[in-house]
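Chemist: After the sequence you'll find the predicted model.
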Amino acid sequence: MPTQRKEFGRRGLSRETPSQRGQRPSHYSSGHATAAYAPAGGSALPFDDEDGFSLWAVLTNTLALFFSFQGRIGRLEYWSIGIARCVLLLGLLFAFISSTQPALAEMSQVSVTNALFMSGTGLVYTALFIAGLVNYWSLEVRRCHDRNVSGLLLLIMFIPIIGAFFGLYILIVNGFFAGTPGTNRFDTAQGLAPVFD
């Protein structure tokens, strides 16, 4: 039985026989090579962008990375996005409190609440806090998906007392345990990169 040789960049074993390996094609076509160049003195050929790249696609893919509830993410993305979110929100909170601290000292409790949530700065911070909260739940759901567990399990965190312990359990499991190797029931078409198989 002839030995089969593996080729870089191809899946599986090559189907050619040992006698076909050393053969060269009897003719070469230069049609593809000349089509890439314009004739002398002519204008450049139009650029054909077939990959569908656009600024809108970049923006939607970035937002999907932070706010999508579908697919899977690994531990590196989980920690890097989570830490960046915490640093950003803590920095915004510090800036918000330090900018409003002098005015809040002389106000009553009702006035402080109205000033925090009815002012433009308070509304901006509230909107950013809600975006950070959605990002938190998105990361937790997708890490559960990576471990082949439904994200609906996270609703246990809303149960008083039990939810606090379950939240700590989820942080440990999602943050430190590896996900399911290979495919699982939560894979999406974007999550399966055939290049790295």
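Modeler: Yes, it's here.
Chemist: drop to CA atoms for contacts and neighbour counts, all remaining ones
Modeler: Noted.
Chemist: and residue 108, how many residues sit next to it?
Modeler: Residues within reach of residue 108, counting by other CA atoms under 10 Å, total 10.
Chemist: this is the other structure I want to compare:
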Amino acid sequence: MSNGYPTPYPSGPTGTPSNGEVALDQPLYGASFGQSIKRFFTKYATFSGRASRSEYWWAALFNAIIVGVLYTVFIVLLIGSIDPVTGEADSMGFVLPMLLLGLYGLAVIVPNIAITVRRLHDANFSGLLYLLVLVPGVGGLVLLVLALMPSSPEGARYDADGGAAAHANAFGGQTGYPGAPTGGFAGQNAPQGYQQPGTQQDFGQPGGPTRR
């Protein structure tokens, strides 16, 4: 089982573990919150490959929650440390949450960059576009828009194997990872209208075998 979808095959296609889970080197479409967080940290510094929109945005929500909680604790302790007489704050009262906030920010810098690069790949954009964050103002906004773009089958070229496994899944073996979007995403579903060579549907079709 994966994502609540029944596993359609006992052993899985190329690049898919036999337990029906989507391989880590493939994007997980329809990922749950827990699956996304697990992949976010498991693929800590993996810049090749792709990340689905669900993987990316669940991870973004998780990071926002953690930062929000730490910042709230910081504000509460800061206010609580203010001397009602002098109006001065006791710096020791909020050093710990500030320290935790800084350490967490440093800890997730690499995986945040990595998952953004993989999200760009999934939409068939170069990961170098992440450098747009260096452009003041509009750079971050443009990157946000790119992260919202839908998945593209051509993005498989950014996989570690150059999309070879994805191509094999789409055209040579069993297809249809649990949770994959329809429409022929490389590595998870065969393109719409594609028929395996040699089947009855191929006869009489352009490019198909000829009856004799």
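Modeler: Thanks, I have it. Note that this is a predicted model, so its numbers are computed, not measured.
Chemist: Quick TM-score on the pair, please.
Modeler: Scored against TM-score structural alignment, normalised by the length of the first structure, the superposed chains reach a TM-score of 0.53; 133 aligned residues with a CA RMSD of 3.6 Å.
Chemist: if I pick residue 58 of the first structure, what's in contact with it?
Modeler: Residue 58 of the first structure makes contact with no residue, according to CA atoms under 8 Å, 6 or more residues apart in numbering.
Chemist: what's the spacing between it and residue 88 of the first structure?
Modeler: As judged by CA to CA, to the nearest Å, residue 58 of the first structure and residue 88 of the first structure stand 22 Å apart.
Chemist: next one: residue 187 of the first structure
Modeler: 30 Å.
Chemist: Give me the aligned partner of residue 64 of the second structure over in the first structure.
Modeler: Matched to the first structure by TM-score structural alignment, residue 64 of the second structure sits across from residue 86.
Chemist: What is the strand or helix carrying that match packed up against?
Modeler: Under the criterion of DSSP states H and E, residue 86 of the first structure resides in helix 75-104. Counting contacts by 3 or more CA pairs under 8 Å, 6 or more residues apart in numbering; DSSP states H and E, helix 75-104 of the first structure packs against helix 120-146, helix 162-176.
Chemist: Tabulate those helices in TSV, adding columns for mean neighbour count and distance to residue 72 of the first structure.
Modeler: Formatted as TSV, those follow (neighbours: other CA atoms under 10 Å; distance: least, CA to CA, whole Å):
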stretch	mean neighbour count	distance to residue 72 of the first structure
helix 120-146	18	5
helix 162-176	15	12
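Chemist: do you know which of those helices lies nearest residue 63 of the first structure?
Modeler: Proximity to residue 63 of the first structure (CA to CA) singles out helix 120-146 among those, at 9.9 Å.
Chemist: Relative to the second structure, what is the average displacement of that closest one?
Modeler: Compared with the second structure after fitting, helix 120-146 of the first structure has a mean deviation of 2.1 Å; criterion: mean CA distance after the TM-score superposition for the first structure.
Chemist: Determine the set of other helices and strands touching that helix.
Modeler: helix 55-67, helix 75-104, helix 109-118, helix 162-176.
Chemist: Only the buried residues of the longest one, if you could.
Modeler: With burial defined by 16 or more other CA atoms under 10 Å, the residues of helix 75-104 of the first structure counted as buried are 75, 78, 81-82, 85, 89, 104.
Chemist: Mean per-residue distance, that helix versus the second structure.
Modeler: Average distance, helix 75-104 of the first structure versus aligned residues of the second structure after superposition (mean CA distance after the TM-score superposition for the first structure): 1.5 Å.
Chemist: Taking helix 162-176 as reference, get the angle to that helix.
Modeler: Put simply, helix 75-104 of the first structure runs at 130 degrees to helix 162-176, going by axes from the mean of the first three to the mean of the last three CA atoms, to 10 degrees.
Chemist: The spatially most central residue of the first structure and residue 189 of the first structure, how far apart?
Modeler: By CA atoms, centre = their mean, the first structure has its centre lying nearest to residue 65, at 3.1 Å. According to CA to CA, residue 65 of the first structure and residue 189 of the first structure sit 14 Å apart.
Chemist: Same check on residue 195 of the first structure?
Modeler: Counting by CA to CA, the gap from residue 195 of the first structure to residue 189 of the first structure is 13 Å.
Chemist: One more: residue 172 of the first structure?
Modeler: Counting by CA to CA - residue 172 of the first structure and residue 189 of the first structure are separated by 28 Å.
Chemist: And residue 32 of the first structure, by the same measure?
Modeler: Using CA to CA, residue 32 of the first structure is found at 32 Å from residue 189 of the first structure.
Chemist: ok, now residue 8 of the first structure?
Modeler: 25 Å.
Chemist: And for residue 95 of the first structure?
Modeler: Here residue 95 of the first structure is placed at a distance of 41 Å from residue 189 of the first structure (CA to CA).
Chemist: Residue 105 of the second structure maps to what in the first structure?
Modeler: Using TM-score structural alignment, residue 105 of the second structure lines up with residue 129 in the first structure.
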